[in-house]
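Visitor: Got a predicted model here, sequence first, then my questions.
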Amino acid sequence: MPGTVVVIGGGAAGFFGAITCAEANPSVQVILLEKTTKLLSKVRVSGGGRCNVTHACFQAGPFAQHYPRGHKALKRMLPHFGAQDTVAWFEKRGVKLKTEPDGRMFPVSNTSETIVECLLQAARAAGVLIRTGVGVQQITPSGPHAFALHLSSGDTLAAEKVLIATGGNQKTEQYQWLADLGHTVEKPVPSLFTLNVPSSPFKDLQGVSVPKAKVKLTGQKLETEGPLLITHWGLSGPAVLRFSAWGARLLHGQQYTGTALVNWVPEVPEEQVRQQLLDMRQSSPRKTVLTNALFGLPNRLWQRLCELAEVPADVKWAELPGKAQNKLIELLIRTPFEVQGKTTFKEEFVTCGGIALPEINLDTMESRKIPGLYFAGEVLDIDGITGGFNFQAAWTGGYLAGKAIAGL
């Protein structure tokens, strides 16, 4: 049985691993180290301060499909601790979750402080010793299941087992201390970001959104669907965040430039779009094109598409020039946006990359290279789209590591 366990990182995965281990084996001394003075900082800001705890999808296979990196790993890990287990875990500790129409799950209180306080109380109750302002600069294996942790304070801490849950970082050099242990680090690049379109003719429509749009990168297979939001800097919303997650490496390689095509009516086939415009000529010949939005699109968006298609301001459907009609159809299905850069989505940056998964035993989260060393959370090459998937990966990995470290 381990005597002293050190958890490095005071985020979701670190806390969950520490709590799980301490609860499963009370004889273990669990010490959690956080290099900053703030604990669970990402939990606090998630979901606009409400904390998107998990997603209402209770089968491992479908849930795992929401991870651009690590979906095979999650398919294996989730049966041991999935979304339903997360819901039960928090409810057992007095925190009830609710499901929103899009599947995201939040505390009924609608504040992330409920989740933060629950984790802090659980850690205290389990006897976890929490130390903030303490960074780990180097880990030296000093024998089988024996480690010396060299701290930023100059002190050295001994541990039988170590869980690394330091989160993601967008700088490769921040992983050097882990690479020094012999682990492979997949190059970190940003994920979950919005698209900057400085030349966008829609910028003044900031705040206008559509419930479902398709975003495609020209010349590539990258294509995603979902709600889309027009911003003063370009494009945002779940469709764009999924686009950036699935295309994280591709977009990084293109230096965040390229042409994104937006289909504003993805559920309507192109021929049907054309037919509906032709039908309007017959059914509403005297109605003005600009003031009669089709396909349920917001009026301001419809009017801008008409302007870009050079539809005359007062033209009636019966008089709509063929050239303008064809241009309008093209814009409805393929509006081009010239992407020139990215913007971090709120404070919820996610990193694609990290410790290579083949070097981890996914049943226990233990390193295949160094016995007694474990990993959980975003420090691994695992990342999900928005909707509670990144937190679920943290809870799952932390739980598996905590159980294994406790010797169960």
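Guide: Great, that's in hand. Numbering: from 1, shown residues only.
Visitor: From here on, just use CA atoms for contacts and neighbour counts.
Guide: Fine.
Visitor: Now do the strands in the stretch 201-350 of the chain.
Guide: Secondary structure of the stretch 201-350 of the chain, counting by DSSP state E, counting those that start in this stretch: strands at 209-217, 223-230, 234-236, 257-263, 335-340, 342-344, 350-355.
Visitor: Put this next to the previous one:
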Amino acid sequence: MNRVAVIGAGASGYFAAIHAAAQGCVVTILEKTSKSLSKVKVSGGGRCNVTHAAFENRLLVKNYPRGEKFLKVSFEKFSVKNTIDWFESRGVKLKIEQDGRMFPVSDDSESIIKALEKEASKLHVIIKYQFSVASIEKNEGCFKIKSSQNEELHFDQIIVCTGGSPKLQGFDFLSKLGHKINPPIPSLFTFNTPHDPIKSLMGISVPDAFVKLEGTKLSYQGPLLITHWGISGPAVLKLSAFGARWLADTSYKAKAHIRWVSNWTEESLHTDLNSFKSKHPKKKISSNPLFGLPSRLWEHFVEKSEISIEEIWINISKKQLNRLIQNLFCYIVTIDGKTTFKEEFVTAGGVSLDEVNPNTLESKLVSGLYFAGEVLDIDGITGGFNFQAAWTTGYIAGTYISNKG
């Protein structure tokens, strides 16, 4: 009988355990805390953003700043469609929201948790809580796992699903087995702009901005939100993921350029503003916001362009008009720090993908050792992509380990 340890009771851990047990393995999940599926519970504000309606794998992989090539192979084995089918066949129907995110119809993460727990229970998966792995050794084809309390367990094969760790030490037990660890850094965070007056406009959002990091080709477009600490929203969070390494190297000190409507050109702005000026020469500039921009945001641009609150369009100088265009088309904010949401914490970094087989998720260095989920150097942007990677890698590791065993 093949004895399998799954280290970590998160999404990938449960999925790996279920698929290994389904084919006859005796599976024990080792979880260092007293709870399981914690991230599943809080994801999407407690609704659980299960996956994303990206049904073409070639488009799906574009949402992973790290791991795109690796996942091209893995998604052929377990795709978004497979995820939907798996949950729906267990009574959990999913729905697609306007932005492509997928949630259970119940809008309750408990639906997902119960489906996973019920399946694990049916397959007699054992869960051992408060077992923090201190070391793994392999002798004569058998793995010895020691806990930080010096408890010792023996298994034939192991799937590591410990998730991301904010510190490199969290991967020590894998480094000692010879695996290269790419240092963990935060991904998915907001840009703090403590010295920019724009933060006084907290709560204002625009639906489709374009944000670029100065001195790079890194950019993203989408909804942008102004907060009391700086700028946030999907455009910023997704840009932070693609720029995670670069931003870490700058110690989170950089400049971001914002185009407040993504499809603007400087020419089109110039034409539109001059057209409005000729049609409404006596209208006050500050009290007539254009382009559907929130009035407080428009007033901020007018003030920053050194246009008085009483100024009418006919009196605007060429210099003032150019400044207004600049603030609309390329508003520059100085980033100084970041804010990471702990419940949605995602790391870039982890086990180097060069040392893992994407077809099986088995280590190329240690036979019988497998990986799934965020412990690998794989991370996705917001929108259900990290969970999809968890289901896919968990499925492959669990299925292949049981076939091999």
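Guide: Nice, I can see it. Computed from a prediction, not measured in an experiment: that's the story for all the values here.
Visitor: In structure 2, what residue corresponds to residue 220 of structure 1?
Guide: Taking TM-score structural alignment, residue 220 of structure 1 has residue 216 as its aligned residue in structure 2.
Visitor: Next up, the contacts around the equivalent of residue 165 of structure 2 over in structure 1.
Guide: Using TM-score structural alignment, the partner of residue 165 of structure 2 in structure 1 is residue 169. Residues in contact with residue 169 of structure 1, defined by CA atoms under 8 Å, 6 or more residues apart in numbering, are 175, 188, 351, 379.
Visitor: what do you get if the cut-off is 10 Å, keeping everything else the same?
Guide: The contact partners of residue 169 of structure 1, by CA atoms under 10 Å, 6 or more residues apart in numbering, come to 175, 188-190, 349-354, 378-379.
Visitor: repeat for residue 18 of structure 2
Guide: Taking CA under 10 Å, 6+ apart, we find residue 18 of structure 2 in contact with 12, 25, 27, 116-117, 119-125, 394-395, 398-399.
Visitor: need the strands of the stretch 201-350 of structure 1 in JSON lines with mean neighbour count and distance to residue 99 of structure 1, can you?
Guide: JSON lines is the format used below for the strands of the stretch 201-350 of structure 1 (neighbours: other CA atoms under 10 Å; distance: least, CA to CA, whole Å):
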{"stretch": "strand 209-217", "mean neighbour count": "20", "distance to residue 99 of structure 1": "18"}
{"stretch": "strand 223-230", "mean neighbour count": "20", "distance to residue 99 of structure 1": "18"}
{"stretch": "strand 234-236", "mean neighbour count": "25", "distance to residue 99 of structure 1": "23"}
{"stretch": "strand 257-263", "mean neighbour count": "20", "distance to residue 99 of structure 1": "29"}
{"stretch": "strand 335-340", "mean neighbour count": "19", "distance to residue 99 of structure 1": "34"}
{"stretch": "strand 342-344", "mean neighbour count": "17", "distance to residue 99 of structure 1": "26"}
{"stretch": "strand 350-355", "mean neighbour count": "26", "distance to residue 99 of structure 1": "23"}
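Visitor: re earlier: would you list the buried entries among the contacts of residue 18 of structure 2?
Guide: 12, 25, 27, 116-117, 119-120, 123-125, 394-395, 398-399 (16 or more other CA atoms under 10 Å).
Visitor: taking those residues one by one, which sit in helices?
Guide: Members of these lying in helices (criterion: DSSP state H): 12, 116-117, 119-120, 394-395, 398-399.
Visitor: Quick one: map residue 63 of structure 1 onto structure 2.
Guide: Per TM-score structural alignment, residue 63 of structure 1 is aligned with residue 60.
Visitor: Understood, closing this out.
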